[in-house]
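Novice: Give me a model of this one.
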Amino acid sequence: MKQIYLIHEHHPRLLLFFAGWGADETPFRDYRPADSDFLLCYDYRTLDFDPSSLDAYTDIRVVGWSMGVWAASQVMARYPLPVSRRIAINGTPFPIDETCGIPPAIYQGTLDGLTDVSLHKFLRRMCADNAAFRAFLQRTPRRPLEELREELAAIARQYASLPPSTRPWDLAVTGSNDRIIPPANQLNAWRRLETPVRETADAHYQEPLFHQYLQDVWTND
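Specialist: Got it, this is the predicted structure:
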């Protein structure tokens, strides 16, 4: 797992953000949560997490997006971090699951058929419309295709071998226009975990969601 500080000004509070599969810092580096450090996690070829720099924080808010919800659930189950609020966006702790995540056949098909063309189509499905997709293309992650393939395969292996985490989340945000993780499956997962849900009309990747839960996370209770 990569851990990159986008803001490291030694504030007493930290936004700890677990991004989705294939991510890097490129789409998220312009968010500036007020009076807060901002640590981005991505690349789940392993779930190795270094908590040593987090000892100084008195308040940590965790936001997980997409596959980052699963990764954050696993990390929070392993480390006793001083987390005051946990927000999941368009993801579940059960990422490869027939009824609570991405159906396994679809996940395996994405892995088996991953090419530059199929990745382009995947990114288009993440976005609400052509205008949102064109904007996203200006800030797409800059990672090699083979690395993304490795990450998909590693997530599947780890998910199959690790016990599911039932670490509680304070809020799950589910977009009804998510074309990556079926919204009905997301709702199934959160009902199973008895987690409060905020249903929106958003797509899987939606700029206003990130403004609300990254930029304004400390004023958005």
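Novice: Please count neighbours and contacts with C-alpha atoms only from this point.
Specialist: OK.
Novice: Tell me which residues touch the residue nearest the centre of the chain, please.
Specialist: Closest to where the C-alpha atoms of the chain average out (Cα atoms, centre = their mean) is residue 65, at 2.3 Å. Under the criterion of Cα atoms under 8 Å, 6 or more residues apart in numbering, the neighbours of residue 65 are 17-20, 88-91.
Novice: The structure of the following sequence is requested for comparison with the preceding one:
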Amino acid sequence: MRREWIAKEGGRCLTLFFNGWGMDERAVQHLAGTGDVLMFYDYRDIAGEEAPRTEGYEEVRVVAWSMGVWAASVLLSRWALHVDYRVAINGTERPVDECYGIQPKVYLLTERGMDERGRNKFFARMLAGKEEMVKFEANKPRRELNEQVEELRAIREQSGLIRPEIRWNKAYVFAGDVIFPAENQRNWWNGRCEVVNLEGGHYPFYVLDNWEII
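Specialist: Reported below is the predicted structural model:
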């Protein structure tokens, strides 16, 4: 796993952002807001990942998107961190699951078909309409295809074995999400935390485009 500071200005608030599969910092480079943001991504191996230092911050928040929801639950269940608020977006703690995540058959087909063409098709399906597809050219990750395929496989294998559950404060579910079915998300979050239903696709950051709004 990798980590990278998106913003580090010595603010009073720290946001720990767990990115989605295959992404890098470009996914959220346009988001506005105040405070420091530390991003985690590339979940090929999250064993032994050390907790970030949060001393000096008055508030620590977690924002997790897609596969980052599972990754956050794994790491936060291990780390002795005080977190004030946890937000999940278009994901659950069971990312490969018939009822609560992406159906295993669909996931495996996606993994096996992840070549250049398959990757572009996947990105297109994440988005809600042509306008977002045009915008996403500026947010498309610059990662190597082979490591993205490895990450897909690693998430499938690890999420079947490592299945923690932590407390979340809010979950955003986008009705038009065809990657991570909205119904399965609601199945998981019902009774667990506040659920906010929004219009849009799997990629949420043209609607939720400000850390403070999130």
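Novice: Need the TM-score from the superposition.
Specialist: Once superposed, the chains reach a TM-score of 0.94 (TM-score structural alignment, normalised by the length of structure 2), with 213 aligned residues with a Cα RMSD of 1.5 Å.
Novice: what does the residue nearest to the centre of structure 1 align to in structure 2?
Specialist: Counting by TM-score structural alignment, residue 65 of structure 1 corresponds to residue 65 in structure 2.
Novice: Give me the nearest residue to the residue nearest to the centre of structure 1, chain neighbours excluded.
Specialist: In space, and not counting its chain neighbours, residue 65 of structure 1 is closest to residue 89: 4.7 Å by Cα to Cα, 6 or more residues apart in numbering.
Novice: got the contact list for whichever helix or strand residue 75 of structure 2 is part of?
Specialist: Assigned by DSSP states H and E, residue 75 of structure 2 belongs to helix 67-78. Helix 67-78 of structure 2 has contacts (Cα under 8 Å, 6+ apart) with 18-21, 41, 43, 46, 49, 64, 88-89, 91-95, 155, 159, 162-166.
Novice: redo that, cut-off 6 Å
Specialist: Residues outside helix 67-78 of structure 2 that contact it (Cα atoms under 6 Å, 6 or more residues apart in numbering): 18-21, 88, 91-93, 164, 166.
Novice: And it, what's buried?
Specialist: For helix 67-78 of structure 2, burial by neighbour count (16 or more other Cα atoms under 10 Å) applies to 67-76.
Novice: Give me the mean deviation of that helix from structure 1.
Specialist: Compared with structure 1 after fitting, helix 67-78 of structure 2 deviates on average by 0.7 Å (mean Cα distance after the TM-score superposition for structure 1).
Novice: Next secondary structure after that helix?
Specialist: Proceeding N to C from helix 67-78 of structure 2, the next assigned helix or strand is strand 85-89, under DSSP H and E.
Novice: residue range for that following strand in structure 1?
Specialist: Counting by TM-score structural alignment, strand 85-89 of structure 2 corresponds to residues 85-89.
Novice: what's in contact with the matching stretch?
Specialist: 61-65, 69, 169-173.
Novice: possible to save those as a markdown table with distance to residue 143 of structure 1 and secondary structure?
Specialist: What follows is the contacts of stretch 85-89 of structure 1, written out as a markdown table (distance: Cα to Cα, whole Å; DSSP: H, G, I helix; E, B strand; the rest coil):
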| residue | distance to residue 143 of structure 1 | secondary structure |
| --- | --- | --- |
| 61 | 27 | strand |
| 62 | 24 | strand |
| 63 | 22 | strand |
| 64 | 20 | strand |
| 65 | 18 | strand |
| 69 | 21 | helix |
| 169 | 30 | coil |
| 170 | 32 | coil |
| 171 | 30 | strand |
| 172 | 28 | strand |
| 173 | 27 | strand |
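Novice: For those, which two are the farthest from each other?
Specialist: 61 and 173 (15.3 Å; Cα to Cα).
Novice: In strands only, show me the contacts of helix 67-78 of structure 2.
Specialist: Using DSSP state E, the members of these that fall within strands are 18, 88.
Novice: which among the contacts of helix 67-78 of structure 2 gets closest to residue 29 of structure 2?
Specialist: Of the contacts of helix 67-78 of structure 2, the one sitting nearest to residue 29 of structure 2 (Cα to Cα) turns out to be residue 19, at 11.9 Å.
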